[in-house]
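Novice: Quick one: sequence and predicted model below, then my questions.
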Amino acid sequence: MHGELVHNLVTALQYPKKLAIVKCSAHRKVTDKIGQGNALVDRVAHETAMQLSTTSMYVVKSQAERWHNAKQDILDIQKSASVKEREQWSEEGELDDEGCWRNKQMDKWKLPIAFVQPMVQMAHGLAHVGASTITKLLTQVWEHPEISNTAKRVVQSCLICLQYNPGKGTRTPAGGFATPTAPFEVLQMDYIQLERCNNLKYVLVVVCAFSKWIEAYPTKDNNAITTAKVLLKEFFPRFGVCRLLWNDNGPHFVGEVIKYVLKGLGIKQKFHAVFHPQSAGLVERYNATLKLKLAKIQASKSLTWPDALPLALLSIRSVPHSRIGLSPYEVVFGRPMNIWGVPKPNSVYDVPCVLMNDYLAQLTDNLVSIHQQV
């Protein structure tokens, strides 16, 4: 499509013997060649900007192209199905236009038995997630009766899981506070302490009470100034200013600098009950989950905890919550995290949005539906 333009550019580049970059004064009302050139550039830039701002033709990458690539992956996986499996699929499933087998009623792709074990191993991953989580992750997209049993066998035979998984104890309740109505309105935060590594010893953990989205920031200390810096430089610029912030009454959360920052931003602060961890149940549970995942990742890949932290966060954010069946990523962004490369049938990836406005409309509908489930 741009062959002629490229040819003209290459041809023009062959003419000069030498190239030089000369700084010229811009935006001057003069009639010399430099002034005329600057005026032309300004005029073209202004016209182009006006065209973009007055139309809705912001083109995004076609979802159809992404969907085509995913369908090819599905076809490659389903090629390994035996004759008996294909006969069974034909009785209870449906073949779509591209030749992919799926369960139409459940909106899931048929998974051959040859791929059940590899898929389960991949879902178990570096974070060593549990059997129920593996089953939830895979059965969002795939259908096979042996997924659950295989997940249990994989976890039960994993040496790292046997070493680090705790016994069943009393589950800490999430704590009593009004249910928020949107992501990042209400936050809980706390510090955890780890072994010192590269001058880092603490992690500030921030959890969204609505979406269960977790952020974790490694720090060298845990004083009030560090807390304020993390909130102002890291969290609030990315996710916006919250309405309510829950934390304990340690000096890192009650210092004058914290009070000044929260007051200036109009954030209400509430404190957990002293010596009553249940009032901070949400962040306490995520503290324990984060520590466990870090330990497993470090044990399996010999990583330092700062290097293992992004992998642990990826695992927590992408796993569906036990109560609502949606991952924190899905609650925040309106679609499942694309870590498998194969979306489920009739998902948001299946909508061929070419214009940005169409994509935003579809995304808004998805978020409204998801937030109602939360």
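Specialist: Thanks, I have it. Residues are numbered from 1 along each chain as shown.

Novice: Going by C-alpha atoms from here, please, whenever you check contacts or count neighbours.
Specialist: Will do.

Novice: Contacts only, for the residue sitting nearest the centre point of the chain.
Specialist: For the chain, the residue nearest the mean C-alpha position is residue 329 (4.8 Å; C-alpha atoms, centre = their mean). If you count contacts by C-alpha atoms under 8 Å, 6 or more residues apart in numbering, residue 329 has them with 211, 213, 317-318, 335-337.

Novice: Going by distance to residue 182, which of those residues wins?
Specialist: Proximity of the contacts of residue 329 to residue 182 (C-alpha to C-alpha) peaks at residue 211, which lies at 7.8 Å.

Novice: The closest residue to residue 353 other than its chain neighbours - how many residues pack around it?
Specialist: Once flanking residues are discounted, residue 353 sits nearest to residue 359: 5.4 Å by C-alpha to C-alpha, 6 or more residues apart in numbering. Neighbours of residue 359 under the rule other C-alpha atoms under 10 Å: 17.

Novice: Put this next to the previous one:
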Amino acid sequence: MVVPKAKVPDVLQLYHSGCSGSHLGVKRTLLKIRERFYWVHCRDDVDDWCRKCTSCAAVKGPQIRSRGALKLYNVGAPWERIAIDVAGPFPESESGNKYFMVVMDYFTKWPEVFAIPNQEASTVADKLVHEIFCRFGVPLEIHSDRGRNFESQIFQETCRVMGTHKTRTTSYHPQSDGMVERFNQTLERYLAKVVEKRQRDWDKHIEPFLLSYRSPVHESTSVTPAFANFGRELRLPADLITGIPPDAPCSITDYANDLRNKINDIYEHVIQTGQQTSQKMKTRYDRKMNSKGFDEDSLVWLHNPARSKGKSPKLQAK
């Protein structure tokens, strides 16, 4: 039977969405229709109908995770832009701490970690002001996830008063805070190796870890975080045993002049190396790009893997 164009939607509704279709895929829907009907561009219409079926899309979820082009952000000076995050909860330590707060500089990759009893906005803001701003100066920009403590009025007002711009990760996309998230994983793996059986001494191992993390060369800058931050390397406990060549004696003025020239060279090197590393990472990342992007005001599906309690996960929309 040849179907008039005006009746095509009725046929598609009946043989895909209705009781005769049961929301089967394109191939099976097309076979059933072709056994009974004919119209021009039948396959294209069936494919388009099944693809736009909201019930099918909601239950199946994304078959291929879309991936857009990687956006780069290159900083030009130490403590110009920092990332902040809170990890936990962990077993309450003997000092009463349950979380650790991480602050990391995007330029030097220098990390600071503070064990804290809670993740309230007032606690986080107090640590940020007294332990970061008062020691390293106020950054131009602070980047965080969308945690309630970072989005709170207290934290926002602290940033406003101190004159720093607050940015946040994209919704449902914590990878845009990848530097600090990766650091958290490294620290947590280390703590899992060294804590006692009761796991109540985890906060005592943070500072030794930081000494070890700050002293080796960072792959994205090709210098150590300590050298990028201070213009000199850290003296490690092992150096007291093996010994290191002493610096030539000089006056404070000569040392300051040499340090100034050295730091300028360090900054140029870190900027150049960072840009090269970022571009290589972008090239690798964009090879798997499969998203054409979206226009403003476009309607999109939101993949939500969370499941409602009391309902079968297999019978819920994705």
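Specialist: Received the coordinates, thanks. What you see is a predicted model; the values in this text were computed from it and never measured.

Novice: how close does the aligned partner of residue 131 of the second structure in the first structure sit to residue 204 of the first structure?
Specialist: Per TM-score structural alignment, the equivalent position to residue 131 of the second structure in the first structure is residue 234. Here residue 234 of the first structure is placed at a distance of 11 Å from residue 204 of the first structure (C-alpha to C-alpha, to the nearest Å).

Novice: who's more crowded, the two?
Specialist: The residue with more neighbours, out of residue 234 of the first structure and residue 204, is residue 204; 21 against 13, by other C-alpha under 10 Å.

Novice: Distance of the more buried one relative to residue 318 of the first structure?
Specialist: Taking C-alpha to C-alpha, one finds residue 204 of the first structure at 20 Å from residue 318 of the first structure.

Novice: Could you do residue 102 of the first structure as well?
Specialist: From residue 102 of the first structure to residue 318 of the first structure the distance is 24 Å (C-alpha to C-alpha).

Novice: ditto for residue 352 of the first structure
Specialist: Taking C-alpha to C-alpha, one finds residue 352 of the first structure at 24 Å from residue 318 of the first structure.

Novice: the more surrounded of these two?
Specialist: More neighbours surround residue 318 than the other of residue 352 of the first structure and residue 318, with 19 against 16 (other C-alpha under 10 Å).

Novice: Return the residue of the second structure aligned against that one.
Specialist: Aligned partner of residue 318 of the first structure by TM-score structural alignment: residue 215.

Novice: I'd guessed its match sits against residue 233; true?
Specialist: Yes. With contacts counted by C-alpha atoms under 8 Å, residue 215 of the second structure reaches residue 233, the gap being 7.0 Å.

Novice: what touches both of these two?
Specialist: Residues touching both residue 215 of the second structure and residue 233 by C-alpha under 8 Å, 6+ apart: 224, 226.

Novice: Okay, helices next: where are they in the stretch 251-374 of the first structure?
Specialist: Secondary structure of the stretch 251-374 of the first structure (DSSP state H, counting those that start in this stretch): helices at 251-254, 256-265, 281-301, 305-318, 328-333, 356-373.

Novice: most packed of the ones you listed?
Specialist: Counting by mean count of other C-alpha atoms under 10 Å, helix 328-333 has the highest mean neighbour count of the helices of the stretch 251-374 of the first structure, with a mean of 21.

Novice: Can you get me a residue count around the counterpart of residue 269 of the first structure in the second structure?
Specialist: Counting by TM-score structural alignment, residue 269 of the first structure corresponds to residue 166 in the second structure. Around residue 166 of the second structure there are 17 other residues, counting by other C-alpha under 10 Å.

Novice: tell me the contacts of residue 166 of the second structure?
Specialist: 141-144, 156, 159 are the contacts of residue 166 of the second structure under C-alpha under 8 Å, 6+ apart.

Novice: mind putting those in CSV, distance to residue 46 of the second structure included?
Specialist: What follows is these, written out as CSV (distance: C-alpha to C-alpha, whole Å):
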residue, distance to residue 46 of the second structure
141, 51
142, 50
143, 46
144, 45
156, 51
159, 54
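
Novice: So which of these is the closest to residue 282 of the second structure?
Specialist: Distances from residue 282 of the second structure to the contacts of residue 166 of the second structure, taken by C-alpha to C-alpha, are shortest for residue 143, at 20.2 Å.

Novice: what's the one helix or strand residue 40 of the first structure maps to aligned against in the second structure?
Specialist: Residue 40 of the first structure belongs to helix 33-53 when assigned by DSSP states H and E. Structural correspondence for helix 33-53 of the first structure: none found in the second structure, per TM-score structural alignment.

Novice: Same question for that helix: list its buried residues.
Specialist: 35, 38-39 (16 or more other C-alpha atoms under 10 Å).

Novice: burial measure for residue 279 of the first structure, as a count.
Specialist: Residue 279 of the first structure: 22 neighbours (other C-alpha under 10 Å).

Novice: make that residue 278 of the first structure, sorry
Specialist: Using other C-alpha under 10 Å, the number of residues around residue 278 of the first structure comes to 18.

Novice: Per the alignment, name the residue of the first structure opposite residue 92 of the second structure.
Specialist: By TM-score structural alignment, residue 92 of the second structure lines up with residue 196.

Novice: Next: residue 233 of the second structure.
Specialist: By TM-score structural alignment, residue 233 of the second structure lines up with residue 336 in the first structure.

Novice: Now do its match against residue 7 of the first structure, distance only.
Specialist: For residue 336 of the first structure, the distance to residue 7 of the first structure - C-alpha to C-alpha - is 43 Å.

Novice: ok so, going back, next, the angle from whichever helix or strand the match of residue 92 of the second structure is part of to helix 305-318.
Specialist: Taking DSSP H and E as the definition, one finds residue 196 of the first structure inside strand 186-197. Angular relation of strand 186-197 of the first structure and helix 305-318 on a 0 to 180 degree scale: 150 degrees, by axes from the mean of the first three to the mean of the last three C-alpha atoms, to 10 degrees.
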